[in-house]
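Student: Everything below, folded, please.
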Amino acid sequence: MAADHHAERAEAETPNGDFRAVSVCAVYGTNASGKSNVIDAVGWMRRAVLSSFRHWDPSGGVPRRPFALRDDAAAHPSSFALDFILGGVHHQFGFSVNDDRVTEEWLYYYPEGRQRRLYERGADGVVTFGRWLTGRRKLIAELLRPNSLYLSVAAAQGHEQLGEVFRWFRSGLRLATDQDFAQRLDHTIRLCQADGDRQDSAPVMAMLRFADLGVSGLDIKE
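Tutor: All right, here's what the predicted structure looks like:
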């Protein structure tokens, strides 16, 4: 989400108009400033949504890494929250976990800029539903484990409304890290290659011309 507006940037307005959604975010900073930790945290949140119900050991607690620089780190929960646009509507999802269980979980959306609760999960494990959440919500709550997310259970049970949010985490949230460098390099090379004999048809060339760097062509060698 971005608070400022740039006409040349790929962005979309949110319903209330206060923020704009951007499709790509890059993290810059000096060495050892925490860039990788930010990416790792978002990646761990994504994996928790996709895997907590199906793959986490039912009696094995939560496979998290507490913030190491905090005193008595294991005694403090780890919290994650994301704002995103789904179907043109601003959504907010988040949760907190300790080594044993999920201590909080919430999902809100903002049609017409007004917050509406889909569900909230408290420290006691009780899930409270908003009237805008439809479907077999209580049945899903009965299947909930202390160390699984409600969103993960709902997707596994085929809940249509929450399944859309789950699919956003699966397909709409993508991270570029060192682990997938080879695949990203191959994709970049394809973007650099022209279609047929037209050098100007390469997507990367179009970007370089837009940046006005004076580049007239490119060549790729092993």
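
Student: Please count neighbours and contacts with C-alpha atoms only from this point.
Tutor: OK.

Student: Closest to the centroid, which residue in the protein?
Tutor: In the chain, the centroid-proximal residue (Cα atoms, centre = their mean) is L173; its distance is 4.4 Å.

Student: Can you report how many residues lie near K138?
Tutor: 12 (other Cα atoms under 10 Å).

Student: what sits up against the helix or strand containing it?
Tutor: Applying DSSP states H and E as the criterion places K138 in helix 137-142. Identification of contacts with helix 137-142 by Cα atoms under 8 Å, 6 or more residues apart in numbering yields V127, F129, Y150, V153, A154, Q157.

Student: this one as well, want them side by side:
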Amino acid sequence: MLIEFSIGNYRSFKEQVTFSMVAANLVAKDKKLDENNVFEVDNDLKLLKSAAIYGANASGKSNLATALNFMRWFMINSSKETQSTEKIGVEQFQLSTETEAKPSFFEIVFLMNRKRYRYGFEATRDKVISEWLFYVPKSKETKLFERKLHKISVSKTYKADGIQQKTRDNALFLSVSAQFNVEIAKTILNLLTNRVALISTLNDTGYRGYTVSCLIDNKNKHEIFQLLKKLDLGFSDVKVEESEITADSLPKELPDELKSLILKNVEGKLSSVQTIHQKFDGKGSPVST
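Tutor: Model (predicted):
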């Protein structure tokens, strides 16, 4: 269960951005916070069930999702999907001479088995500069491991002594630990693999069919359109049309094997989605759509 996610440049507060699901952080700013969107973990922690990020174009919304997606992938795969000579996929902020050569910073705070964990790392394109994992077994945060370049100190609870020497400069110790069956690391990566899902409009191919099916359903279409109207995207309606696809309707020059493949993938139907826009005359009066 994700609590907070932070990204930035080398622990610089000015360049660090944090996305938080902690309800208390928002109540102070918005007294109208919907209590139906809040659930209590314990007496000291309340989290949001859902949260949304709004902002202008090119304001960094997509970068936050991209950074979390990279962090998740690197944690799961850096020990097995990369070679010693490969570069790490971080991108330093190039428009500041102060940060362009400094490491990128990633940190997540999450709940696992009703305990609070804090994991993070700093990395350049060439190597992991630092890495850490802490948790709260009772009331005080306790170190499980901490890494500074080649030096990795490990607690007895983490049970990974001897794995330090097997960790490459461009791989995470957490990822290597899981590969060598360290139970805590395996549980964390299993949580990330099966419980953290990232859906980004930068890669929406896998969700188009589901979106179209929701728009075809009149009840879902109404609810979706009410949301789109509030976002003020500039169109007045959404029109969905379905047409039957047969072998005879496809171009005759297509090979039969390709026709069969197309018919199998579209399941005999092709859907098109159109947005309806209002047209205006020279005086600014609406004339048609």
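
Student: And the strands in structure 1, which stretches?
Tutor: 11-13, 20-22, 78-86, 89-97, 102-109, 116-121, 127-129 (DSSP state E).

Student: and for the longest helix along structure 1, what span of structure 2 is it aligned with?
Tutor: Secondary structure of structure 1 read by DSSP state H shows that its longest helix is helix 35-51. Mapped onto structure 2 using TM-score structural alignment, helix 35-51 of structure 1 covers residues 61-77.

Student: Excluding covalently adjacent residues, which one is nearest to V204 of structure 1?
Tutor: C192 (5.2 Å; Cα to Cα, 6 or more residues apart in numbering).

Student: swap in Y108 of structure 1?
Tutor: Using Cα to Cα, 6+ apart, the nearest residue to Y108 of structure 1 is R117, at 4.6 Å.

Student: how about that neighbour, what's its partner in structure 2?
Tutor: By TM-score structural alignment, R117 of structure 1 lines up with K143.

Student: do the same with Y108 of structure 1
Tutor: Match for Y108 of structure 1 (TM-score structural alignment): F134.

Student: Please apply the same query to V153 of structure 1.
Tutor: Match for V153 of structure 1 (TM-score structural alignment): V176.

Student: how close does that match get to E146 of structure 2?
Tutor: 14 Å (Cα to Cα, to the nearest Å).

Student: So for the two, which residue has more residues nearby?
Tutor: Legend: neighbour count by other Cα under 10 Å for V176 of structure 2 and E146, higher for V176 (25 against 20).

Student: OK, contacts around the more buried one?
Tutor: Neighbours of V176 of structure 2 in contact, by Cα under 8 Å, 6+ apart: S78, S79, I163, K166, T167.

Student: of these, which stay in contact in structure 1?
Tutor: Retained contacts for the contacts of V176 of structure 2 in structure 1, judged by both residues aligned by TM-score structural alignment, their matches' Cα atoms under 8 Å, are S79, I163, K166, T167.

Student: Would you reformat the residues you listed as CSV and include neighbour count and distance to L189 of structure 2?
Tutor: Formatted as CSV, these follow (neighbours: other Cα atoms under 10 Å; distance: Cα to Cα, whole Å):
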residue, neighbour count, distance to L189 of structure 2
S79, 23, 12
I163, 16, 17
K166, 13, 19
T167, 17, 17
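
Student: can you tell me which of the residues you listed lies nearest to E241 of structure 2?
Tutor: Distances from E241 of structure 2 to those, taken as Cα to Cα, are shortest for S79 (47.5 Å).

Student: So the closest one versus G206 of structure 2, what's the distance?
Tutor: Distance from S79 of structure 2 to G206 of structure 2, by Cα to Cα: 28 Å.

Student: Ok, K221 of structure 2 next?
Tutor: To G206 of structure 2, K221 of structure 2 is 19 Å away according to Cα to Cα.

Student: just F134 of structure 2 next, same as before
Tutor: 36 Å.

Student: same question, E86 of structure 2
Tutor: 29 Å.

Student: I53 of structure 2 too?
Tutor: 22 Å.

Student: now P103 of structure 2
Tutor: 33 Å.

Student: who has more neighbours, these two?
Tutor: Each of P103 of structure 2 and G206 has its neighbours counted (other Cα under 10 Å); P103 has more, 25 against 9.

Student: Compare the longest helix of structure 1 with structure 2 and give me the mean distance after superposition.
Tutor: Its aligned residues in structure 2 lie a mean 1.2 Å from helix 35-51 of structure 1 after superposition (mean Cα distance after the TM-score superposition for structure 1).

Student: Can you give me the buried ones in that helix?
Tutor: I39, A41, V42, G43, W44, M45, R46, A48, V49, L50 (16 or more other Cα atoms under 10 Å).

Student: ok, so of those, who is nearest F95 of structure 1?
Tutor: The closest of these, once distances to F95 of structure 1 are taken by Cα to Cα, is M45, at 8.9 Å.

Student: Is it correct that that closest one is in contact with F80?
Tutor: Yes: here M45 of structure 1 reaches F80: they are 6.7 Å apart, a contact under Cα atoms under 8 Å.

Student: For the contacts of helix 137-142 of structure 1, pick the one with the most neighbours.
Tutor: Y150 leads the contacts of helix 137-142 of structure 1 on contacts (other Cα under 10 Å) with 28 neighbours.

Student: what's the closest non-adjacent residue to that residue?
Tutor: L144 (6.4 Å).
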